[in-house]
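Enquirer: Quick check, what structure comes out for this input:
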Amino acid sequence: MASLRLTFMVVTTIVIACMHFPTTLAVTSYVVGGAKGWSMPPKPNHYEAWTEGKKFIKGDRFYWVFKEGKHNVGEVSSKEAYDTCNTTAIIPPLIEKVDGSFLFLYEAKIYYFICTIHCSKGMKIAIDIKES
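Expert: Purely as a prediction, here's the structure:
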């Protein structure tokens, strides 16, 4: 009987792991903005153009690469705050230095990020995360 329970537990564990396996393999890492990173955009819709054609899914990793002291990045609480560059709507923490960290975005929703210094010059990005 103990052997049957152990076998059941092992099979159940394997089934659960396999259910999550395809999603795990599909997770991707991105440097926000591509080769230019998080910098002054060459055109106003640079970051919007960077997201075009990409399918972001739950668990993807996003790296913000920027010059410390020149830029920062913070998530804002709404599309309205994003559209108006409302720096008082930042959801802590505000990332002010690059230390090799990244963000996993786990919830299927649209995330809004801005540079509080240069948002009005186009340094903002909306990242639409899908289930899979």
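Enquirer: For the rest of this, base every contact and every neighbour count on C-alpha atoms.
Expert: Noted.
Enquirer: ranges for the strands of the protein?
Expert: Assigned by DSSP state E, the strands in the chain fall at 29-31, 56-57, 61-63, 73-76, 90-95, 103-104, 110-114, 124-130.
Enquirer: Using TSV, lay out the ones you listed together with mean neighbour count.
Expert: Listed next are the strands of the chain as TSV, based on neighbours: other CA atoms under 10 Å:
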stretch	mean neighbour count
strand 29-31	15
strand 56-57	23
strand 61-63	19
strand 73-76	23
strand 90-95	14
strand 103-104	14
strand 110-114	21
strand 124-130	20
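Enquirer: mind checking which of those is nearest I14?
Expert: Evaluated over these, closeness to I14 peaks at strand 56-57, with 23.4 Å, by CA to CA.
Enquirer: How about residues contacting the closest one?
Expert: Contact with strand 56-57 is made by 27, 106, 108, 127-132, as judged by CA atoms under 8 Å, 6 or more residues apart in numbering.
Enquirer: do stretch 111-121 as well
Expert: Contact partners of stretch 111-121, identified using CA under 8 Å, 6+ apart, comprise 40-41, 44, 70-79, 82, 85, 87, 123-129.
Enquirer: distance between that stretch and the chain's centre?
Expert: 15 Å (CA atoms, centre = their mean, to the nearest Å).
Enquirer: One more sequence to fold, the one below, so I can look at both together:
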Amino acid sequence: MASTQIIIITILALITPIFATEFIVGDNDGWKINFDYEAWAMGKMFMVGDTLGPSANEALTTGNDVITLKTPGNKWYICGVGQHCAMGNQKLAITVHESVAPAPMPAGPAPIFATEFIVGDNDGWKINFDYEAWAKGKMFMVGDTLVFKYTEGSHNVFKVNGTGFDQCIKPPANEALTTGNDVITLKTPGNKWYICGVGQHCAMGNQKLAITVHESMAPAPMPAGPISAAATQGMAASRYYGGMVAAAFGILLIVMV
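Expert: Prediction:
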């Protein structure tokens, strides 16, 4: 039994993941005066490789400033406009932690278990529906897809930023998805926002969706040779950390046989 435990621990040690997270500073409130950024940062784990903005050493002025956290340690950021820092408390202090890189994976394709989310489920994409409640408790991962279903011509879908979401600001018309069966693949982690740009559907009908997408973790490739049905089912049913544990369990079954 002792040797079995060592095998499990060794396998799990080899599949330690590294995650990169996109932090939108202030979330929907963004970077502004009179906001408690100390409270916003509290409880968040900032890691080397994560991204946020703006910079402490030179002015970033695009309004969508992205900084990659490249080194561990304490980091400080302020707004340099007028008295925004001194009087408006527009400043952010965080501690960045060293990330743990995964061990190199064996050659060969590794499956990722992606989920298709029908936005609104049977209700689809429509006005006067609580999409905040629909998204609550769901785990959206990189590689998953969102499907917006509606009668073609009655609605559309725009991907927007946090301000566009809050104020129902629609982008140029050529950015709209309009098929009535619009499929969006979630390719990067971070906060994502979507609205309907038809009439007042967003502003008055609350037809908008905000989600947080998490980094996915591909399970380790299985060794060549036969594997039990139980291990196969465990792999198919798992995702995120569950996928990695199931992979380790599958390898253990082969070793014990």
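Enquirer: one step back: for the strands of structure 1, please prepare TSV with the additional fields distance to A2 of structure 1.
Expert: Shown next, in TSV, are these (distance: least, CA to CA, whole Å):
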stretch	distance to A2 of structure 1
strand 29-31	43
strand 56-57	40
strand 61-63	42
strand 73-76	51
strand 90-95	49
strand 103-104	40
strand 110-114	48
strand 124-130	42
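Enquirer: Quick one: closest of these to L4 of structure 1.
Expert: Nearest of the strands of structure 1 (CA to CA): strand 56-57, 37.9 Å.
Enquirer: what's the neighbour count on C196 of structure 2?
Expert: Neighbour count for C196 of structure 2, taken as other CA atoms under 10 Å: 29.
Enquirer: ok, now I112 of structure 2?
Expert: With neighbours defined by other CA under 10 Å, the count for I112 of structure 2 comes to 19.
Enquirer: how near is it to A237 of structure 2?
Expert: I112 of structure 2 sits 11 Å away from A237 of structure 2, going by CA to CA, to the nearest Å.
Enquirer: quick one, what contacts the equivalent of W38 of structure 1 over in structure 2?
Expert: Matched across to structure 2, W38 of structure 1 falls on W125, judged by TM-score structural alignment. W125 of structure 2 makes contact with 119, 148-150, 155, 207, according to CA under 8 Å, 6+ apart.
Enquirer: show me where the stretch 101-250 of structure 2 has helices.
Expert: Using DSSP state H, counting those that start in this stretch, the helices of the stretch 101-250 of structure 2 run over 131-135, 162-167, 229-237, 241-256.
Enquirer: and of those, who's closest to N181 of structure 2?
Expert: Closest among the helices of the stretch 101-250 of structure 2, once you apply CA to CA, is helix 131-135, at 17.3 Å.
Enquirer: mean shift between the closest one and structure 1?
Expert: Mean deviation of helix 131-135 of structure 2 relative to structure 1 after superposition (mean CA distance after the TM-score superposition for structure 1): 0.4 Å.
Enquirer: now that helix: which residue numbers in structure 1?
Expert: Helix 131-135 of structure 2 lines up with residues 47-51 of structure 1 when matched by TM-score structural alignment.
Enquirer: what does that stretch rub up against?
Expert: 33-34, 41, 122-127.
Enquirer: Same check on stretch 6-19 of structure 1?
Expert: So stretch 6-19 of structure 1 is contacted by nothing (CA under 8 Å, 6+ apart).
Enquirer: roughly how far out does it sit from the chain middle?
Expert: Computed by CA atoms, centre = their mean, the chain-centroid distance of stretch 6-19 of structure 1 equals 31 Å.
Enquirer: One more: stretch 117-132 of structure 1?
Expert: Distance of stretch 117-132 of structure 1 from its chain centroid, counting by CA atoms, centre = their mean, is 9 Å.
Enquirer: Can you tell me the closest non-neighbouring residue to S132 of structure 1?
Expert: Spatial nearest neighbour of S132 of structure 1, excluding adjacent residues (CA to CA, 6 or more residues apart in numbering): I57 at 5.1 Å.
Enquirer: Relative to L105 of structure 1, how far out is that neighbour?
Expert: Per CA to CA, I57 of structure 1 is found 8 Å from L105 of structure 1.
Enquirer: likewise R5 of structure 1?
Expert: 37 Å.
Enquirer: what about those two, which has more around it?
Expert: For the pair R5 of structure 1 and L105, the greater number of neighbours falls to L105 (20 against 10), based on other CA under 10 Å.
Enquirer: which residue lines up with that one in structure 2?
Expert: The alignment partner of L105 of structure 1 in structure 2, by TM-score structural alignment, is L186.
Enquirer: Report the separation between V142 of structure 2 and F117 of structure 2.
Expert: In terms of CA to CA, V142 of structure 2 sits 12 Å off from F117 of structure 2.
Enquirer: actually M244 of structure 2, not the one I wrote
Expert: Between M244 of structure 2 and F117 of structure 2 the distance is 23 Å, computed by CA to CA.
Enquirer: Same question for A39 of structure 2.
Expert: Distance, A39 of structure 2 to F117 of structure 2, using CA to CA: 32 Å.
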